[in-house]
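**Q** Sequence first, then the predicted structure, then my questions.
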Amino acid sequence: MSLDDLAPEAEVQVLPRYLAGPGSDDFQRAWPFPFEKGWSLHRPDDGHRIASSPCLRVQTGFLPDPKSPSSGTWTTTVQQPFGPAHWKATFTGAVPLELLHDVHTELLTLYRADQGRVEDYLPYEDVPAVEGYLPLLTHGWSHTVRKDGKQVFCSPDNAAALWHFYTGGIQGSWLFQAAITDRSPVWKATFTAGTPVPLISAFASFLVEDQPLARAVRDLPVPSTIALHASPTRSIRRPLAVAVAAAVAGTLATGTPAVAADRFGPGYSIPDADGNPGASHIGAYGPPGTLVASARQTY
């Protein structure tokens, strides 16, 4: 089914996740910071937002793009208060808010672990760079090491790439682009030298996660629709094994609830792969046999 056949408000499940777009105009969802515990939130201009840690070492902000309200520039820095940034992460374009949430959650974890050392910049210099890109290597991304001080990781669909400039200071710097085509990238991310490797790992882990993101058709970034795989939410057919597991767990939305016995015998009545209630069964067939009393009771 083509996306052109769906209404703008139709919800679809999108893979790969890095081509899904922001997914919401509630940009504060990207910040898991405890504002009720000393973190501050400022809105100096319309749409412009800045969040700060109580000690002012961590500064993160969002500046919307006036030409595209659904995207903009996200910047996160760690610095001495009012001093230059020790390291900086920048995201531009239609970056998924779920990705920003994951990265900021990891940042908050590092910050809490480091609160007793206010002179630090969360560098984590003892963590090797390989920990940052390992999730890509374990999920089929290609890896090329160049003699000019760069190594490149490309997604299996060639729609995204991560560059690691490993000669650029502490653990090197990083550049990511999504939807590499003859047009401009859908979004980009840059991490300067000194960015904690655990943040890179959280970033890379999001890229390879196989759980689709829910999006309305109208919210998909247009240039990326040539590469993404989107399935209408209501037309997704679960594999039978998934349906069985979901039914037994009580999480399957369609069909009647599982019961302890049915017309087939002891077990559970479940929907089939098409969602028809009571059309399939998991468990034993026929009447129960003699109960055997032992360390393990079985029929």
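**A** Cool, the structure landed.

**Q** switch to C-alpha atoms for all contacts and neighbour counts from now on
**A** Fine.

**Q** tell me, which strand in the protein spans the most residues?
**A** The longest strand of the chain (DSSP state E) is strand 68-79.

**Q** Which helix or strand lies directly C-terminal to that strand?
**A** strand 85-93 (DSSP states H and E).

**Q** quick revisit: the longest strand of the chain packs against which elements?
**A** Here strand 68-79 touches strand 58-65, strand 85-93, going by 3 or more CA pairs under 8 Å, 6 or more residues apart in numbering; DSSP states H and E.

**Q** could those strands be laid out in a markdown table, adding mean neighbour count and distance to residue 99?
**A** Below are the helices and strands packed on strand 68-79 laid out as a markdown table (neighbours: other CA atoms under 10 Å; distance: least, CA to CA, whole Å):
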| stretch | mean neighbour count | distance to residue 99 |
| --- | --- | --- |
| strand 58-65 | 20 | 14 |
| strand 85-93 | 20 | 10 |
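
**Q** Please tabulate the ones you listed in a markdown table and include distance to residue 20 as additional columns.
**A** Output for these, formatted as a markdown table (distance: least, CA to CA, whole Å):
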| stretch | distance to residue 20 |
| --- | --- |
| strand 58-65 | 18 |
| strand 85-93 | 12 |
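
**Q** Check it against this one:
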Amino acid sequence: MPLPPSVPPPAPHAGSLEHEYVLAAPVALAGSGASRTVSESLDAAVGWSKAIAFGTDAYYTSPCQRVRIANPVESHYGGWTIAFAEDALGVPDWIATLGRETPAEVVSAFTDALVAGLGNSFRDHLLGGALFVPTGPAALLAEQGWEPAPRQSGAHFQVAPDGHAAYRIRLGPAHTYDELMDPELSTWRLSGGPDPLTAPTWQAYFTAGTPQHLIAASAKALADPEPVSRYVHAIPERHPPLVTTQPARRERSQTAAARARSVPGSRQLRVLATPMPQAGYTAPPRRQR
């Protein structure tokens, strides 16, 4: 029977919340998820300031002015960029560049650990600190069953048991300026996709000075076997045959729906990978991608 004129036909693939949102695993293949997974905790961080540009681009600054976080919509790399400078007006000491398809859980694990430890310059996580853990990212992943991949020129890789996520350590000396200019030259990289070594769907880069416990937080989130909530049509095109999904329970679906309202379609997280301009500092070309 035709629908009355006042009732629009259902949208393609439309259905109940349980069918629109699923629990997907592994997180490495689940897609970016909702940017609010990251932004909500930053919005709630005490003393942090937030600026919105062009209606969509978000920029955060720590109370100490040493950390800048950028999440603009358009850029070459896309994603979240976190820059730390001991001298608030100086060149960054380290930069983390997490591309637009990086799972939000991997990004938020990094930013949450950053916000939590910044107040005392991460002293609790250093040797002798109350939260110090001697296990670095590589050892943490090895404990989760990640194994070394065949040696590739200039890099050492660890690969997840399912082969769909990887951790790369660039070998040889790193030139700090080169790393800051080009994320692909960064010392450490997390990646995921059907071929995470040579053709990853997403990449997260960390320059040499990045605190190890922050990288370890992201690595732990990436290795977590628990499924994550996703809008089903936002799972990247090549991934569904490799992703295990199940209908999400209504209460979890509603939470996912609330987080995703600001990103209505697939390829939801369209964000930048550059730190914000700092007063008194002329940014190099990389800042203008």
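**A** Alright, I've got the coordinates. Treat the numbers as computed from the prediction; the structure is a model and nothing was measured.

**Q** returning to what we had before: buried ones in the longest strand of structure 1?
**A** Neighbour-count burial for strand 68-79 of structure 1, with 16 or more other CA atoms under 10 Å as criterion, is recorded at 70-79.

**Q** do you know which of the helices and strands packed on strand 68-79 of structure 1 lies nearest residue 114 of structure 1?
**A** strand 58-65 (11.7 Å; CA to CA).

**Q** contacts for the closest one?
**A** Strand 58-65 of structure 1 is contacted from outside by 47-53, 70-79, using CA atoms under 8 Å, 6 or more residues apart in numbering.

**Q** biggest helix in structure 2, by residue count?
**A** The single longest helix within structure 2, with elements called by DSSP state H, is helix 104-118.

**Q** ok, the buried residues of strand 68-79 of structure 1 vs residue 232 of structure 1, which is closest?
**A** Among these, residue 70 lies closest to residue 232 of structure 1 (CA to CA), at 22.0 Å.

**Q** ok, the closest one touching residue 26?
**A** No: using CA atoms under 8 Å as the test, residue 70 of structure 1 is too far from residue 26 to be in contact (9.6 Å).

**Q** So which residue is dead centre in structure 2?
**A** residue 107 (2.9 Å; CA atoms, centre = their mean).

**Q** Please enumerate residues in contact with stretch 149-157 of structure 1?
**A** Contact with stretch 149-157 of structure 1 is made by 136, 140-146, 160-167, 227, as judged by CA under 8 Å, 6+ apart.

**Q** who wins for proximity to residue 6 of structure 1 among the helices and strands packed on strand 68-79 of structure 1?
**A** strand 85-93 (24.7 Å).

**Q** The closest one aligns to what range in structure 2?
**A** Aligned by TM-score structural alignment, strand 85-93 of structure 1 falls on residues 92-100 of structure 2.

**Q** starting at the chain centroid, how far to the matching stretch?
**A** Taking CA atoms, centre = their mean, to the nearest Å, the mean C-alpha location of stretch 92-100 of structure 2 is offset from the chain mean by 10 Å.

**Q** Structure 1: helices as residue ranges?
**A** Going by DSSP H, structure 1 shows helices at 97-113, 130-137, 197-208, 240-249.

**Q** can you list those in TSV and add distance to residue 42 of structure 1?
**A** Below are those laid out as TSV (distance: least, CA to CA, whole Å):
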stretch	distance to residue 42 of structure 1
helix 97-113	17
helix 130-137	31
helix 197-208	24
helix 240-249	43
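
**Q** Tell me which of the ones you listed sits most buried.
**A** Among these, ranked by average contacts under mean count of other CA atoms under 10 Å, first place goes to helix 197-208 (a mean of 21).

**Q** equivalent range in structure 2 for that one?
**A** Using TM-score structural alignment, helix 197-208 of structure 1 corresponds to residues 212-223 of structure 2.

**Q** That stretch vs structure 1, average offset?
**A** Superposing on structure 1 places stretch 212-223 of structure 2 at an average distance of 0.7 Å from its equivalents, by mean CA distance after the TM-score superposition for structure 1.

**Q** contact partners of that stretch?
**A** For stretch 212-223 of structure 2, the external contacting residues (CA under 8 Å, 6+ apart) are 27-28, 105-110, 113-114, 125, 133, 136-137, 140-141, 144, 160, 190, 206.

**Q** go with 6 Å
**A** Stretch 212-223 of structure 2 is contacted from outside by 106, 109-110, 137, using CA atoms under 6 Å, 6 or more residues apart in numbering.

**Q** Which one of those residues is nearest to residue 247 of structure 2?
**A** residue 106 (22.4 Å).

**Q** which residues touch the closest one?
**A** By CA under 6 Å, 6+ apart, residue 106 of structure 2 lies in contact with 218, 221-222.

**Q** In TSV, list those along with distance to residue 194 of structure 2.
**A** What follows is the contacts of residue 106 of structure 2, written out as TSV (distance: CA to CA, whole Å):
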residue	distance to residue 194 of structure 2
218	20
221	19
222	15
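
**Q** quick one: contacts for residue 72 of structure 1?
**A** By CA under 6 Å, 6+ apart, residue 72 of structure 1 lies in contact with 63-65, 92-93.

**Q** what about the alignment partner in structure 2 of it, distance to residue 195 of structure 2?
**A** In structure 2, residue 72 of structure 1 lines up with residue 78, judged by TM-score structural alignment. The gap separating residue 78 of structure 2 from residue 195 of structure 2 is 20 Å, by CA to CA, to the nearest Å.

**Q** for residue 115 of structure 2, same thing?
**A** As for residue 115 of structure 2, its distance to residue 195 of structure 2 is 32 Å (criterion: CA to CA).

**Q** quick one on the thing from earlier: out of the helices and strands packed on strand 68-79 of structure 1, which is closest to residue 262 of structure 1?
**A** Evaluated with CA to CA, these place strand 85-93 nearest to residue 262 of structure 1, the distance being 54.0 Å.

**Q** Compare the closest one with structure 2 and give me the mean distance after superposition.
**A** Counting by mean CA distance after the TM-score superposition for structure 1, strand 85-93 of structure 1 comes out at 0.7 Å.

**Q** tell me the angle that strand makes with helix 197-208.
**A** Here strand 85-93 of structure 1 points in a direction 10 degrees away from that of helix 197-208 (axes from the mean of the first three to the mean of the last three CA atoms, to 10 degrees).
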